[in-house]
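**Student:** what would the 3D arrangement of this be:
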Amino acid sequence: MLSRMLLLLLSLSLFSSASSLSCRWMEHKFLQHSNKSLDLIERMARNSTNTTEDAEVNFPHRLYNQASKAAAEDKLVFTVQVLEEMAAMFEEDHSNASWEESTVEHFLMVVTQQAHGLHSCIKSHGHKKQNKKLLMYFKRLSHILEQKGHSAASWELIRKEMETHLKRAEQLASSLLTSST
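**Tutor:** This next block holds a predicted model:
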C-alpha cells in the first residue's frame, strides 16, 4: 500500500512538473509573437542602408547551451531576461539607423509583450537572479554602441545580434512546448 502511494505521488509530481509550464500564453501566443518579432527585425534589415562595422561581440552561445540544460522555469527566466535586455537595447538612441520608426516601435511592443507573456508562465513569479554573464554581454553591446556614436553601422551589428537572440530564444522556449505536451 505504501509503495503504491509513493508511486502515485511520484507520478503526480512528474506530471505536475512537466505540465507546470504549459500555460495558456505559451500554448497560444508564444509562437505568434516570436514569428512577428523575427519578421519585424528582418524588415528592419530590408529597410537598412547600413553596413556592419567590425567589432568583437562574441555571441553567448555557451549561455544558451547552459540554459538549454536548465530546469523549465530557469529556461523561461533566461528567455525573459534576453527579451527584456533586447527591448532595453532598442530604447537607446537609434536615430542614426535607417529603420522606419514605426517598425522599431512595433518590434519593441511585440518583444515586450512576449517578455510579459513568458513571465506570466513562470510559476514562482518571484525575482530570480538575473544571469550576470548575460547582463554583462548586453552591457558590452551597449558600450559598443556608445563607442561608435550609435552609428548606423553599429546598429546594424546590434540588429544582427538581436536577430540571433530571437532565434535562439525561440528554440529555448519552444523546447518547453514540446516537452510539456
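**Student:** make it CA atoms for all contacts and neighbour counts henceforth
**Tutor:** Fine.
**Student:** tally of neighbours for residue 38?
**Tutor:** Under the neighbour criterion other CA atoms under 10 Å, residue 38 is assigned a count of 21.
**Student:** so what touches the strand or helix carrying it?
**Tutor:** Taking DSSP states H and E as the definition, residue 38 sits inside helix 30-46. Taking contacts as CA atoms under 8 Å, 6 or more residues apart in numbering, the residues outside helix 30-46 that touch it are 99-100, 103-104, 106-107, 110-111, 113-114, 117-118, 156, 159, 163, 166-167, 170, 174.
**Student:** which residues in this protein form helices?
**Tutor:** Assigned helices in the chain, in chain order: 2-19, 24-28, 30-46, 61-68, 72-90, 101-120, 132-147, 152-180 (criterion: DSSP state H).
**Student:** second chain to compare with the first, below:
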Amino acid sequence: MDGRKFLSLFIICSAQDFCEGCDWIQRGFRLVGGESLSLLSDMGGDITDDKVPVPFPKTLYRSIRNAEMDDKVKSLHEAIDQIIELFHGNLDAVTWNMEKVEHFLTLLHRQSRELEKCVSSASKYERRLDGYFRKLKNVLKQRKYDAHSWELIRKEVKRHLQRLDLISAAMKTPAN
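**Tutor:** From the prediction side, this is the model:
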C-alpha cells in the first residue's frame, strides 16, 4: 500500500473511530454472544424469576443504543469487561457446571479482546456502567456469595447480554 492510500485509510479510520478489526462486531460478536447466552442458560438450569435488588439500567441502554458508533462499541466492551469481573467473585456456593462457566468466561474474554481492537478510550457511559455493576458486586458481597445471589446475577447478566446483542445487531459497519 503506498503512502497516500495508507494516509487516506488512516484518516477515514480515525474520523470514524471504527475500522479494521471492528467489522468483527458484525461477523463474530453476535455469534459468540449467542453461544455465551446459551452457556449462561445451560450452566445452571432454569434462571430464577426472583427480583434482582438492583434495578436494571434500561435508560442507560436506551442511551447507548442511540449513541454514536464509537460510544456503542466502547460501551459493549465496558459491559463485557464488567460481566467478566463479576464472575471473578467467589463461586464456591454455586452448583453450576463449572466447565460451562469456564467456557462462558473464555467466550467473554474473546469478545473483550476483539472489541478492544476497536476502542481507543472509555465511553461517556463508563461511570454509569461501573456504578451499576458495583451495586451488583455489593449484592454478592452482602449475601456472602451465596447460591441464590449468584442466580440473581446470572439472571441479570442474561439481560445484559441480550441488550448487548440488540445493540450490536443495530450497528452497521462502514462500506468496504
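**Student:** okay, the helices of the first structure, which one's buried deepest?
**Tutor:** Scoring the helices of the first structure by mean neighbour count under mean count of other CA atoms under 10 Å gives helix 72-90 as the most buried, with a mean of 21.
**Student:** onto which residues of the second structure does that one map?
**Tutor:** Applying TM-score structural alignment, one finds that helix 72-90 of the first structure aligns to the residue range 69-87 of the second structure.
**Student:** try stretch 103-112 of the first structure
**Tutor:** Aligned using TM-score structural alignment, stretch 103-112 of the first structure spans residues 100-109 in the second structure.
**Student:** go on, stretch 134-148 of the first structure?
**Tutor:** Stretch 134-148 of the first structure covers residues 129-143 of the second structure once aligned (TM-score structural alignment).
**Student:** what residues does that stretch touch?
**Tutor:** For stretch 129-143 of the second structure, contacts defined as CA under 8 Å, 6+ apart pick out 53, 54, 57, 78, 79, 82, 83, 86, 146, 149, 150, 153.
**Student:** and which of the residues you listed is nearest to residue 119 of the second structure?
**Tutor:** For those, the minimum distance to residue 119 of the second structure (CA to CA) is 9.8 Å, reached by residue 78.
**Student:** quick one: that closest one and residue 126 touch, right?
**Tutor:** Yes - counting by CA atoms under 8 Å, residue 78 of the second structure sits close enough to residue 126 to count as a contact (6.8 Å).
**Student:** and the angle for the helix holding residue 38 of the first structure with helix 152-180?
**Tutor:** 160 degrees (axes from the mean of the first three to the mean of the last three CA atoms, to 10 degrees).
**Student:** relative to helix 101-120, how tilted is helix 30-46 of the first structure?
**Tutor:** 150 degrees.
**Student:** angle of the helix or strand hosting residue 9 of the second structure against helix 69-86?
**Tutor:** Following DSSP H and E, the helix or strand that holds residue 9 of the second structure is helix 3-16. Taking the same axes, to 10 degrees, helix 3-16 of the second structure and helix 69-86 form an angle of 70 degrees between their directions.
**Student:** immediately after helix 3-16 of the second structure, which helix or strand?
**Tutor:** Next in sequence after helix 3-16 of the second structure, counting helices and strands by DSSP H and E, comes helix 24.
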